[in-house]
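K.L.:
what's the 3D shape of this:
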Amino acid sequence: MTITNTAPDTVGHLLRGWRERRRMTQLQLAVDAAISTRHLSFVETGRSRPTPEMIDRLADTLEVPLRERNALFLSAGYAPHYAQHDLQAPELRAVADAFRTLLDAHMPHPALVLDRWWDVVDRNAATDVLLDGCAPELLEPPVNAIRISLHPDGLAPRIRNLSQWRAFLLTQVRHRLERTADPRLQELLDEVESYPSEPRTDAATSDVIVPLRLRVGNEELSFFSITASVLSAVDATIEDLHIEAFYPADSATTAAIRESASMSKA
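P.N.:
Below you'll find the predicted structure:
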């Protein structure tokens, strides 16, 4: 009996890994992708080389991100099908300008543009209130929003509901790690999980979202965030970017921000 071994970097091995990560059987994936189970089995074991169209069809079904989809094409011997421009490339200028417009329009509320690793790509001036008091080394580029939020020399000492906010952020990192299988996210998760933590506390009964309760001077400001991304992206860099926009979670925070904004204009 001949047993076909699939090398770890072959397209079949990678596709099988994505299928298992999505907790799908071969039958489920074959049905959803409208191909035969036999063909899928041959692809996964390396007995059949998938066409670029087949790779895209399976990747669509498995919701493989564009960056990892390019790795599938390369492992099958094809050129990457999706662009992956540098953030400063002229091709990304229109998107970068659109993000900047949104950041400016969100003033006087904090907003940031983050990449898939939560590194800060751009931000508006209102985020200064969030970063005030953080250790200088944490503010060295690239500033990582997860690290600076949970590090004991970052925002952590000023976050009044640290255990709740920490649990929320770690869940977000785990979800993205599950979606992308990105080793850099695993490194980030391992790092921030090692930071000192306190026992988990229950959310206030009045909470309808997880707030960020931050001590600023003698006040406590409370925010919630909304995330926005470019759903039509066909460039891996653009797909990885998203805006994290913070809004006041209570009337006291709204009043404090308005007062601060009016004083800065005076």
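K.L.:
can we go C-alpha only for contacts and neighbour counts from here?
P.N.:
Fine.
K.L.:
how much space separates residue 82 from residue 28?
P.N.:
27 Å (CA to CA, to the nearest Å).
K.L.:
and for residue 263?
P.N.:
60 Å.
K.L.:
next one: residue 228
P.N.:
Taking CA to CA, one finds residue 228 at 31 Å from residue 28.
K.L.:
report the central residue of this protein.
P.N.:
residue 116 (4.0 Å; CA atoms, centre = their mean).
K.L.:
which residues touch that residue?
P.N.:
Neighbouring residues of residue 116 by CA atoms under 8 Å, 6 or more residues apart in numbering: 240, 241, 242.
K.L.:
so residue 87 touches residue 236, yeah?
P.N.:
No. Counting by CA atoms under 8 Å, residue 87 does not reach residue 236; the two are 10.8 Å apart.
K.L.:
between those two, who's got more neighbours?
P.N.:
In terms of neighbours (other CA atoms under 10 Å), residue 236 is the more surrounded of residue 87 and residue 236; the figures are 18 against 15.
K.L.:
that one and residue 65, how far apart?
P.N.:
Taking CA to CA, one finds residue 236 at 8 Å from residue 65.
K.L.:
do residue 126 as well
P.N.:
31 Å.
K.L.:
and the two? Which one has more around it.
P.N.:
Neighbours were counted for residue 126 and for residue 65 using other CA under 10 Å; residue 126 has more, 20 against 16.
K.L.:
wait, isn't residue 125 in contact with residue 112?
P.N.:
No. The pair residue 125 / residue 112 is not scored as a contact, 9.7 Å apart, by CA under 8 Å.
K.L.:
so residue 263 and residue 28 - more neighbours on which side?
P.N.:
It is residue 28, of residue 263 and residue 28, that has more neighbours when counted by other CA under 10 Å, with 13 against 9.
K.L.:
to compare with the earlier structure, here is another sequence to fold:
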Amino acid sequence: MSPGRITTVAVDFSRTLRDRRSSRRLSQLELAVRAGTTQRHVSFLESGRSAPRREMVIRLAESLDLPLRERNGLLVSAGFAPAYPRTPLDAPALAPVRTALRHILDAHMPYPAIVVDRHGVLVGANAGFALFEEGAAPELLEPPVNVYRLALHPEGLAPRIVNRAEWARHVVENLRAAALRDPDERLDRLVAELAPYAPDVPPGPGHLGFAVPLRLRADGGELRLMTTITTFATAADVTLAELRLEAFLPADEATAARLARRAVTGPSA
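P.N.:
Coordinates of the predicted model:
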């Protein structure tokens, strides 16, 4: 018996491998080339005619570019122990990480920046995040705060978003794509909840795809913000690998000036 083999887990590797490969629209040959094996071997693995070695499961998971959580799932489905730890973010071992995240968030001031998990739950934020809390219903700000719900809910940020339909479609489509790429029941439920907030109408002629600015009413004018997203792709811990740093940057000089001013004086009437 191979080291790390789990005999009490139902082996479901063949179907899981086939589903993950299909969801990424890869042929057996393409996956085989990436993983350094043969199409015949991939075919035998997907049909259950061959049992994979642990090393092959890890290579296939890497070749499919699966998140660490899914790589663990593929290993378990083949009867092996997970390879990647999932450390609680508040664990002492991750104290240096928490400190580093706080430095990054604070350094982004006077512009808003947040850290969220894969479901949009707020993990950390700088003082600029107060911009998105103004006027929101108290229940939307009760921990754990889901920033996507806060953004699209009629009692959250939505009434202040000038391009509300475009932004809602942008958020929902990104969440739906994430749920299709890496199946997750909790993410599916979030998409189902938020989808009604995104109008089912074709994008206009000025639609820019993923490049959707956030146009927000605040401080007696309109703020125009663009977002940047940073992930911790080299992390070997599931918790860290699933964090996203979302930083908001001014899209024009007027927005930059207003955000700098409110960082000193607070929001204006």
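K.L.:
any idea which element residue 225 of structure 2 lies in?
P.N.:
strand 221-231 (DSSP states H and E).
K.L.:
now do the buried residues in that strand.
P.N.:
222, 223, 224, 225, 227 (16 or more other CA atoms under 10 Å).
K.L.:
tell me the first helix or strand C-terminal of that strand.
P.N.:
helix 238-241.
K.L.:
which one in structure 2 is aligned with residue 22 of structure 1?
P.N.:
Correspondence of residue 22 of structure 1 to structure 2, assessed by TM-score structural alignment: residue 24.
K.L.:
show me the contacts for its match.
P.N.:
So residue 24 of structure 2 contacts 64, 181 (CA under 8 Å, 6+ apart).
K.L.:
same deal with residue 27 of structure 2?
P.N.:
Counting by CA under 8 Å, 6+ apart, residue 27 of structure 2 makes contact with residue 21.
K.L.:
which part of structure 1 matches the longest helix along structure 2?
P.N.:
Secondary structure of structure 2 read by DSSP state H shows that its longest helix is helix 164-181. Under TM-score structural alignment, helix 164-181 of structure 2 corresponds to residues 162-179 of structure 1.
K.L.:
tell me the buried residues in that stretch?
P.N.:
Buried, per 16+ other CA under 10 Å, within stretch 162-179 of structure 1: 162, 163, 164, 165, 166, 169, 170, 173, 176, 177, 179.
K.L.:
how about a markdown table for those, with distance to residue 56 of structure 1 added?
P.N.:
Listed next are the buried residues of stretch 162-179 of structure 1 as a markdown table, based on distance: CA to CA, whole Å:
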| residue | distance to residue 56 of structure 1 |
| --- | --- |
| 162 | 42 |
| 163 | 41 |
| 164 | 39 |
| 165 | 37 |
| 166 | 36 |
| 169 | 31 |
| 170 | 31 |
| 173 | 26 |
| 176 | 21 |
| 177 | 21 |
| 179 | 17 |
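K.L.:
and the residues you listed, which two are furthest apart?
P.N.:
162 and 179 (25.6 Å; CA to CA).
K.L.:
which residues touch the counterpart of residue 105 of structure 1 in structure 2?
P.N.:
Under the alignment (TM-score structural alignment), residue 105 of structure 1 maps onto residue 107 of structure 2. Not one residue lies near residue 107 of structure 2 by CA under 8 Å, 6+ apart.
K.L.:
doesn't residue 232 make contact with residue 240 of structure 2?
P.N.:
Yes. Here residue 240 of structure 2 reaches residue 232: they are 6.5 Å apart, a contact under CA under 8 Å.
K.L.:
okay, those two: which has more neighbours?
P.N.:
Taking other CA under 10 Å, residue 240 of structure 2 and residue 232 do not tie; residue 240 has more neighbours (21 against 14).
K.L.:
please report the distance of the more buried one from residue 194 of structure 2.
P.N.:
Counting by CA to CA, the gap from residue 240 of structure 2 to residue 194 of structure 2 is 26 Å.
K.L.:
now find how far off-centre stretch 207-222 of structure 1 is within its chain.
P.N.:
23 Å (CA atoms, centre = their mean, to the nearest Å).
K.L.:
tell me which residues in that stretch are buried?
P.N.:
Buried residues in stretch 207-222 of structure 1 (16+ other CA under 10 Å): 210, 211, 212, 213, 214, 215, 220, 221, 222.
K.L.:
distance to residue 250 of structure 1 for the residues you listed - can I get that in CSV?
P.N.:
Converted to CSV, the buried residues of stretch 207-222 of structure 1 look like this (distance: CA to CA, whole Å):
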residue, distance to residue 250 of structure 1
210, 12
211, 10
212, 11
213, 10
214, 13
215, 14
220, 11
221, 8
222, 6
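K.L.:
just give me the closest of those to residue 94 of structure 1.
P.N.:
residue 212 (31.5 Å).
K.L.:
grab the nearest non-local neighbour of that closest one.
P.N.:
residue 223 (5.1 Å; CA to CA, 6 or more residues apart in numbering).
K.L.:
that neighbour corresponds to which position in structure 2?
P.N.:
Using TM-score structural alignment, residue 223 of structure 1 pairs with residue 225 in structure 2.
K.L.:
so where do the helices sit in structure 2?
P.N.:
Under DSSP H, structure 2 gives helices at 13-23, 28-35, 39-47, 54-63, 68-77, 95-107, 130-133, 147-152, 164-181, 185-194, 238-241, 253-265.
K.L.:
the first one vs structure 1, average offset?
P.N.:
When you say that, I think you mean helix 13-23 of structure 2. In the superposition against structure 1, helix 13-23 of structure 2 averages 0.6 Å from its aligned positions (mean CA distance after the TM-score superposition for structure 1).
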